[in-house]
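1. Got a sequence here, can you build the structure:
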Amino acid sequence: MATWIKETDSAIYLMEGGYYLERIFKKPRANGEKELNIRPMHEWFKRADAPGGMVVAVGVPGPEPQPKPGTGHEGGGSGGMPKPQVTFIPAHPSNYRARREGFKINTIVFHNTVAPVQSAINTFQSSTSQVSAHYIIDRSGEIIQMVQDDYCAFHAGNKDVNDRSIGVEHEATPAQKGFTPAQEKSSITLIRFLLDAYGIPKANLVTHRSVRATQCPSLIFGTDSEFQQWVMRNF
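-> Model prediction:
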């Protein structure tokens, strides 16, 4: 089925039929204008079914488009918590498995990137890296989704964990350690949604170093004790 683009007051959508496949939110500016991160749109036009038309519905009353079932954009879990705004920038298909082989999502793995966010994006989009994560949260608080929730991202270095988990990266470098306030707020919002959506107990919110021999996420939390205190305060 052919794809097309729809613009509304709040976002631009990559549409297929009556549902959206991907969405880019507009961010309000102080002067009343809105800005848009167009990086994900580059990928839209690389698709075999690249969009060939566009509908502009700015200023037109009506509901926002709904996500196509199975795309990983659906909001609301058992408690009906809405999914936070995300920018979808797809990882290279060689860096994830487009199925979970029957495994249920029951774990969230907390990571830090070590390098700036664009470097992490480039790595996840490389055809040779064999690594990805479902989400990256940058220093500004923007949530970037690179792998659909129902796909298996290669983030933990442990197949058993990858099969059952969602990986959440946080931009941090040796020169920029710890959360920014906006980043922490987005992290809490996203993780609360994921816990709710998949019925994950907070005991299964873990650090990367707890499932593999690594220092990650030492640029955010120096010890797992600090991480667990943060978990207890926020979830």
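2. can we go C-alpha only for contacts and neighbour counts from here?
-> Noted.
3. So residue 108 versus residue 191, what's the distance?
-> Remark: distance between residue 108 and residue 191 (C-alpha to C-alpha, to the nearest Å) = 8 Å.
4. Looking at these two now, which is surrounded by more residues?
-> Higher neighbour count among residue 108 and residue 191: residue 108, with 25 against 22, using other C-alpha atoms under 10 Å.
5. what about that one, which SS state?
-> strand (DSSP: H, G, I helix; E, B strand; the rest coil).
6. was I right about it contacting residue 166?
-> Yes. Contact criterion C-alpha atoms under 8 Å: residue 108 and residue 166 qualify, at 4.9 Å.
7. For these two, list the residues in contact with both.
-> Here residue 108 and residue 166 share no contacting residue, scored by C-alpha atoms under 8 Å, 6 or more residues apart in numbering.
8. One more, so I can put them side by side:
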Amino acid sequence: MDMTLNDGRSMPQLGLGTWQIPDAQAAMVVRRGLDTGFRLVDTAAIYGNELGVGGGIANEDVFITTKLWNDRQDDVDAAMDESLALLGVDAVDLYLIHWPSPAQNLYVDAWKSLISLREAGKAKSIGVCNFQPEHLDALIAATGVTPAVNQIELHPHFQQRDLRSYHEAHGIVTQSWSPIGQGKDLLTDPTITAIADRHSRSAAQVVIAWHLAKGLSVIPKASSADHLSDNYAALDLMLDDDDIARIDALDRPDGRLGPDPLSM
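-> Presented below is the predicted three-dimensional model:
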């Protein structure tokens, strides 16, 4: 299942996240993921596993995402070349600014550098992570180029509806990180487990299927063959309107698990 980006390219809706997967294990995990059927692999410079991810994707037709860390926003070209060398590729499919880091006030200049990287063919599509509307407005006003993707923390306990509405209005794909809430509370939530029982599916599949039904791109992390297979099987789980409405009702004001983008 592919999504069309605002630059005309397509991206798999479901991908494999590699946060917290050690470099020494990354090649094996990525290979397992590709064998399972995943065709999008998400990594980042700060994960420290680009070398391993590159080993896992060797010569495969895979959509590769990596990200620019905060301390390289004024050194984008060199950071990109380092990531490409570690991954063993000439270009990535998607390059993202990892956080706006507004206190540095460098993200607009970094975005201009990403545009140049796209023009040079080193990044086929470009986007951001964890950007808020004011940051996105600044990028668009300065360059006229709208990010293809904004990857944000998003799960049933933290649904980011206002930001998603902004994305929809501007043609930005919303990509969910920590889509199953890092497993904290969400997979044992009675609403989720009841829906899972009714469909004879796992709680994780139900949550991933909710993201897919909402038109979100989703990149759950998994390392074991069982979890990879379980997550991938969410592609053929069709939730009904009542299921979706019940999950929609789980949103809560204190649902954020990760850092506040304004303080990073």
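9. Can you calculate the TM-score here?
-> Between these two chains, after superposing, the TM-score reads 0.29 (TM-score structural alignment, normalised by the length of structure 1); 120 aligned residues with a C-alpha RMSD of 5.9 Å.
10. ok, for residue 246 of structure 2, nearest residue in space, not its chain neighbours?
-> Among residues not flanking residue 246 of structure 2 along the chain, residue 191 sits closest, at 7.1 Å (C-alpha to C-alpha, 6 or more residues apart in numbering).
11. Surely that neighbour is in contact with residue 248?
-> No. Between residue 191 of structure 2 and residue 248 no contact is recorded; they are 10.5 Å apart, counting by C-alpha under 8 Å.
12. Could you pull out the strands in structure 2 for me?
-> 2-4, 10-12, 16-17, 40-42, 63-68, 92-97, 123-129, 149-153, 173-177, 217-218 (DSSP state E).
13. right, and the ones you listed - which one's nearest residue 195 of structure 2?
-> strand 217-218 (19.6 Å; C-alpha to C-alpha).
14. Which elements pack onto the closest one?
-> Packed against strand 217-218 of structure 2 by the contact rule (3 or more C-alpha pairs under 8 Å, 6 or more residues apart in numbering; DSSP states H and E) you find strand 173-177, helix 203-213.
15. Residue 35 of structure 2: which of those is closest?
-> Here helix 203-213 is closest among those (C-alpha to C-alpha), at 18.7 Å.
16. Tell me the helices and strands packed up against that closest one.
-> Helix 203-213 of structure 2 makes packing contacts with helix 190-199, strand 217-218, helix 225-232 when contacts are defined by 3+ C-alpha pairs under 8 Å, 6+ apart.
17. Kindly reformat these as JSON lines containing mean neighbour count and distance to residue 138 of structure 2.
-> JSON lines is the format used below for those (neighbours: other C-alpha atoms under 10 Å; distance: least, C-alpha to C-alpha, whole Å):
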{"stretch": "helix 190-199", "mean neighbour count": "16", "distance to residue 138 of structure 2": "38"}
{"stretch": "strand 217-218", "mean neighbour count": "26", "distance to residue 138 of structure 2": "24"}
{"stretch": "helix 225-232", "mean neighbour count": "18", "distance to residue 138 of structure 2": "36"}
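18. can you list the helices and strands packed on strand 217-218 of structure 2 in JSON lines and add mean neighbour count and distance to residue 230 of structure 2?
-> Below are those laid out as JSON lines (neighbours: other C-alpha under 10 Å; distance: least, C-alpha to C-alpha, whole Å):
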{"stretch": "strand 173-177", "mean neighbour count": "24", "distance to residue 230 of structure 2": "18"}
{"stretch": "helix 203-213", "mean neighbour count": "24", "distance to residue 230 of structure 2": "7"}
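19. Can you tell me which of those is nearest to residue 84 of structure 2?
-> So among those, strand 173-177 is nearest, using C-alpha to C-alpha, at 22.3 Å.
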